[in-house]
Structures are given as structure tokens and as C-alpha cells.
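Undergrad: Here is a sequence with its predicted model. Questions after.
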Amino acid sequence: MANEIDPSDSMGALYGSRLRRYRLEAGWTQGDLGFRAHVVQSRINQLERATGAKPTLELSKKLDKLLNTDGLLEELTPHVRREAFPDWAQEHLKQEGRATAIQVYMARTFHGLLQTREYAHALLSLSPTLTSEEHLQKRLTGRMGRQPKLKDPKLREFWMVLDEAVLMRPVGSPAIMRGQMARVLEAAQDPHVTVQVLPFAAGGHWPMECSLMMLTLPDGDASAYKEADEFGHLTEENDEVQAYGKGYDRLRAMALPPEQSLDLIQSVMEGTYRAARVPSRFQRRRLAEKQLQRHGGRLVRRGGRRLPGGDARA
């Protein structure tokens, strides 16, 4: 049939074909199964066609129970998730467009939602996989097309922890770097945008080898996405997302307070930078209180999360 896929193509295709077969044997549509499993119909379609995010163990267990598959889908899930995922970034970007909270740690570059066109052009130009100027412009258009998300009224929080290395490593000309840092300082004036710098003085930390993006979706679900050169890993498993969330809380605790972070960025931009010194606990508290007053007295508990009644969710 036209909608079927070849189960020999991949473990994802095998999972999808078995899911489809058992669903049809039960006499259910994709919508019927989605309703019973408490997921949208498009999620079932993605699983059956081996597109989008990979299945979670939690969802596979639900499907096994509903379809009476004797645990087959749960057994296949680890193998599906270990497979190479060629469109690893696409599902994350789709979720980014819907997210109500975005928390990121950037190890090497400024986040795409905050990149100036000049910085993005210089950065994308470095890729060895570019085939033409047209190819570069297509990628640049895609990068810039994401940026309205930062002004989306549904986005309650954008929190970025920026490794100090990002400020120190020039991309393009000095003028491009100054413009990029000015863009970050401007964005940080919005109440829902918080920027922290993780200084070299903080020492070793997790993660050091890649960037991390944490997303909260409108239905309350969350995902975590780790990205390095030519590699990305998206997870929606509750245990993994929660573990990454705790790791992100530690990063925020190690980073400079928001106001001192902006002062550091300003000094780098103006050429008056001095190596950052990690403030004492007392200094952190005073700086945090000052930052809260600037942003209207929003309550923040230790670790950086807002208290109940705010809109943040790690």
C-alpha cells in the first residue's frame, strides 16, 4: 500500500510497520489509537512512517498494552533510538516553534534566535558541506526565519547560559562581533529574556563538549536536545529530561548573575574586558536582588527557577 514503508530500511521502519499492522488488526484509525494513547494523531503517523522524534519507552509501553503486542514495541524501542537520525535537528526546530519556554546552554556560538544576520552569515559560511552561494543563502534564510519566535507572546521565557568562549572567539570581523553582542544586550532588556555568562573561572562542567536546549511545550511536555558538530540527540524521556534539567540548574548556579553577565558582555564589546571573577555567595545574592528589582520583582529561588505563579518550567 502507498502508506506502508519497507521494514528492512531501518529499525524505525520496522517499528513503524509493526505498529501499523497491529493498529489495523485492532480496527483502529491513527486518530483512534492516538486518542487512547493520549497523543495527537500526527504522532502515530510519524511513528508509522519513521519520521519525526523517535518513540519513547513510556509511549511504547502504552501502545503495547493497547494493541496487545506482548511487549514487542518496547523491545524495539532501544534499538530504534540508537539508530543514526539523519534529520536530527528537524523535530527539535519544530518543537522550538511551539515552545512556551526555552532554556539553552551555548558552548560555541550564540543561539540562532539571537544571531544577527551578519554573524549567522559568517558562521554558516564556515560549513564544509556548502555547495554554492545559493545553498548558503537558503540556510541563512532558514536561520533568520526562526527569529520571530523570540517575540512570540506564547513564549514566556527564553533563558540563555553562554559560555565565555563564545564571547572570546571571533566569528567574522570585529564589527560583526560587536553587532552580535549589542544584539544580545538589546534582547536581554525584554522581561522574558535572561542571559548569563559561564566564565572560564567556573572550571569544568557538564556539558562541555556540546550545547544543550531544553524546551517546554504548550501541553506541558518537555524535551532536551544536545548538539555538537554533525551530531544531535533529542530526547523526550521523562527521566532523561529531568536529569538534563538538573544539569542545567547547576550551570545557572555556576554562571555569573544576569546583571554581571551583561556587564561582562558590554566590556568585551567595548574592548575593556578583564577576566571575569566568580562573585562570592553574598555578592551573588546582592546582584540577584538588584536584577529582580530591575525586572519588576519577579521571584526566583536558588538555582534560578521562578517560584510557582511564574511561567518558567525547566
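TA: Cool, the structure landed. Since the structure is predicted, the reported quantities are computational estimates derived from the model, not experimental observations. Numbers count the residues shown, from 1 in each chain.
Undergrad: For the rest of this, base every contact and every neighbour count on C-alpha atoms.
TA: Fine.
Undergrad: Grab the nearest non-local neighbour of the residue nearest in space to the middle of the chain.
TA: In the chain, the centroid-proximal residue (Cα atoms, centre = their mean) is M213; its distance is 2.4 Å. The spatially closest residue to M213, leaving aside those adjacent along the chain, is V104, at 4.3 Å (Cα to Cα, 6 or more residues apart in numbering).
Undergrad: take a look at this one as well, against the first:
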Amino acid sequence: MANIRSLDPSASPLDYYGFELRRLREEAKLSQQQLGDILFCTASLIGQIETAKKVPTRRFSEQLDAALMTGGQFTRLIGLVLRSQLPNWFQPYADMEARAMYIQSFQTTLIDGLLQTPEYAREILSARHEGDDLDTKVAARLERQRILERDTPPVLWVVMSEAVLCQEVGGREVMRGQLARLLEMQRREWVKIQILPFSAGAHTGMLGAFNILRFEDDPDVVYTEDFMQGRMTADPAAVREGLIRYDHLQAAALSVESSAALIARVMEERYGGRTAPRGSESA
């Protein structure tokens, strides 16, 4: 095992997490085995996290806070840890996304990451990465969605091609759950989803997906992505062009209500029946 005392807590959020876990565990006079017994995990897992070889989960962090009575320290820290596991080129966008007050997204081939189910996200990420820690990548993507659970969440407006609904990712069960998730999220007043139907023909989004982030005090930002990396710009001309294109896409898309009806119909006809949206009783 690596010498935990050689960890530089300023090297990364994961290193800081491991450093603090070791420090607080020793202050509590607990061995790795004793803490593992309390958390119903192995001493080896504790050691791997303390040496920054394993990324902890949010559930582990919550249990750790309760066991060591830290006042929520690790639960607060886990968000930074998981965000640091996103691709390096994507992290600046994730930071900006977390501060945005209004997010506009146009998607041509897949569900926006803020609306993906764990199963759908796993299929998308497994198609793009081989040999990596898939559980961590899925957890990092889902962590971004926590901005929608805030007391004052950002407005999220998503326009997506009808093709996204028809592209079967992970099989019928995964798609049925994913479309049910869209219907569930559609019920939230700060989330709007529109489907751009095949019948729309040529449109201003045919060159690819893009996002627009809008802020209360900072300039708007346009984000585009290719298979290598993402690009952000606050150039006024680019932002203006993005806004114009988005306005055209919204105008060409079905209404929010008609979009929900189409999502429900596709879910029923293509993926085997209507699934009650999770959490709809509290929507």
C-alpha cells in the first residue's frame, strides 16, 4: 500500500478526500478494519480511498459523515471529487453549467446528460470508453444532475430531434425507463422539453448539437462538442448566432404538450408499453 502520508491534499479533490479520511479516522482511533465494519465495507476499500486509488460514492460519503460525525464534510466534498472525474476538457463546461441560471440544449443523437437515467448513461459511456472505471464515470455524469434538485434550480430547456427517441440505446427496457424519465422531468415547472419532428425537414441545428448557458451577471456562453473535445465561447457574435438558431429550432419543434404526447406514444409503440414516471406522485 502507498504511504498515505505522501499524499498531497492539494493535488486533487480525490487526494484531499483520502487525506482527510485517514486523518479523521486516526483521530477517532479506528483502524481501517474497524471503520469498514461500521460502514459494512472492507478494510481494503477504506485503504484504497485513503490512498486515492478508488473514487468514493455519495452513499459512502454520507455513511462516513454519520460514522465519524463530521457535520457533512465528506458529503459536501464528494461533489468536487466526482466532478474532477469528468474528462479534463469537459470540466470547465461542468463548472459553468453548475452556475448557470438558464440552460438551453439542442441534441441530435442522444438525451441531454442532465436528463439521462443511470442505465442510459451507462450505455452511452460504455460505448465511448473501454477499460475505464465505468461506475465512476456514470456517477460523475449523474452528479451534474443535482443542480436540478436545488431550491432554486436553473431553467432547463431542451430541444431534441425525434431521432433521439427512436435510437434504441441499451434495449427496450432502458429506453422505456429513459422516456419515462423525460415525462417525469417534463412535469417540473423549470424543465421544458420539445421534440423536433422528422417532418420539420431541414433546420438550423443540422450542423450539430450545442448548448447555451445564460447567467445572471456574466456573459452568455455557447458550447459545442466534437468527438475529441468541447469548446466554449462568449464571443458576442457566436452567442447571437446560437440564440438565433435556438429560436428557430424552438419554433420548428412541437409544443411542450405535443412533445410529451409524442414521447409517450413512442414509449408505448416502440418500447413495449407505458411506464409510470418514477416520482410522479410528488411531481
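TA: Cool, got the structure. Because the structure is a prediction, the values reported are computed rather than measured.
Undergrad: Overlay the chains and give the TM-score.
TA: Once superposed, the chains reach a TM-score of 0.62 (TM-score structural alignment, normalised by the length of the second structure), with 185 aligned residues with a Cα RMSD of 1.7 Å.
Undergrad: Show me the helices in the stretch 101-250 of the second structure, by range?
TA: Secondary structure of the stretch 101-250 of the second structure (DSSP state H, counting those that start in this stretch): helices at 118-128, 134-144, 162-166, 172-186, 236-252.
Undergrad: re the thing from before, in this structure the residue nearest to M213 of the first structure contacts E157, no?
TA: No: using Cα atoms under 8 Å, V104 of the first structure is not in contact with E157; the gap is 10.9 Å.
Undergrad: circling back: number of residues surrounding the residue nearest to M213 of the first structure?
TA: 21 (other Cα atoms under 10 Å).
Undergrad: who's in contact with it?
TA: By Cα atoms under 8 Å, 6 or more residues apart in numbering, V104 of the first structure lies in contact with H111, W159, M160, V161, S211, L212, M213, M214.
Undergrad: Please indicate which of these are buried?
TA: Those of those that meet the buried threshold are H111, W159, M160, V161, S211, L212, M213, M214, by 16 or more other Cα atoms under 10 Å.
Undergrad: So which residues of the second structure form strands?
TA: 102-107, 155-161, 191-196, 210-214, 221-225, 230-233 (DSSP state E).
Undergrad: The last one vs the first structure, mean deviation?
TA: Once the two are superposed, strand 230-233 of the second structure sits an average of 1.4 Å from its aligned residues in the first structure (mean Cα distance after the TM-score superposition for the first structure).
Undergrad: hmm, back to that, from the contacts of V104 of the first structure, pick the one nearest P191 of the first structure.
TA: Distances from P191 of the first structure to those, taken as Cα to Cα, are shortest for W159 (10.8 Å).
Undergrad: mind checking how far the equivalent of the closest one over in the second structure is from S199 of the second structure?
TA: When the second structure is aligned by TM-score structural alignment, W159 of the first structure is paired with W157. Distance, W157 of the second structure to S199 of the second structure, using Cα to Cα, to the nearest Å: 21 Å.
Undergrad: farthest pair in the buried ones among the contacts of V104 of the first structure?
TA: Taking Cα to Cα, no two of those sit farther apart than W159 and S211, at 13.5 Å.
Undergrad: ok so, going back, test my guess that the residue nearest to the centre of the first structure contacts Y225.
TA: Yes: counting by Cα under 8 Å, M213 of the first structure sits close enough to Y225 to count as a contact (5.1 Å).
Undergrad: contacting residues for whatever residue of the second structure lines up with V193 of the first structure?
TA: Counting by TM-score structural alignment, V193 of the first structure corresponds to V191 in the second structure. Neighbouring residues of V191 of the second structure by Cα under 8 Å, 6+ apart: V155, L156, W157, V158, M185.
Undergrad: Make CSV out of these and add distance to E20 of the second structure.
TA: As requested, the contacts of V191 of the second structure are exported to CSV (distance: Cα to Cα, whole Å):
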residue, distance to E20 of the second structure
V155, 36
L156, 36
W157, 39
V158, 39
M185, 37
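Undergrad: how about V197 of the first structure, what does it touch?
TA: If you count contacts by Cα under 8 Å, 6+ apart, V197 of the first structure has them with V161, L162, D163, E164, A255, L256, P257, P258, S261.
Undergrad: Buried ones from those, can you make that a ChimeraX selection?
TA: Listed next is the ChimeraX selection for buried residues among those, using 16+ other Cα under 10 Å:
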select :161,162,163,164,255,256,257,258,261
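Undergrad: distance between the ends of stretch 211-228 of the second structure?
TA: 17 Å.
Undergrad: again but with stretch 50-66 of the second structure, I slipped
TA: OK, stretch 50-66 of the second structure end separation, Cα to Cα: 18 Å.
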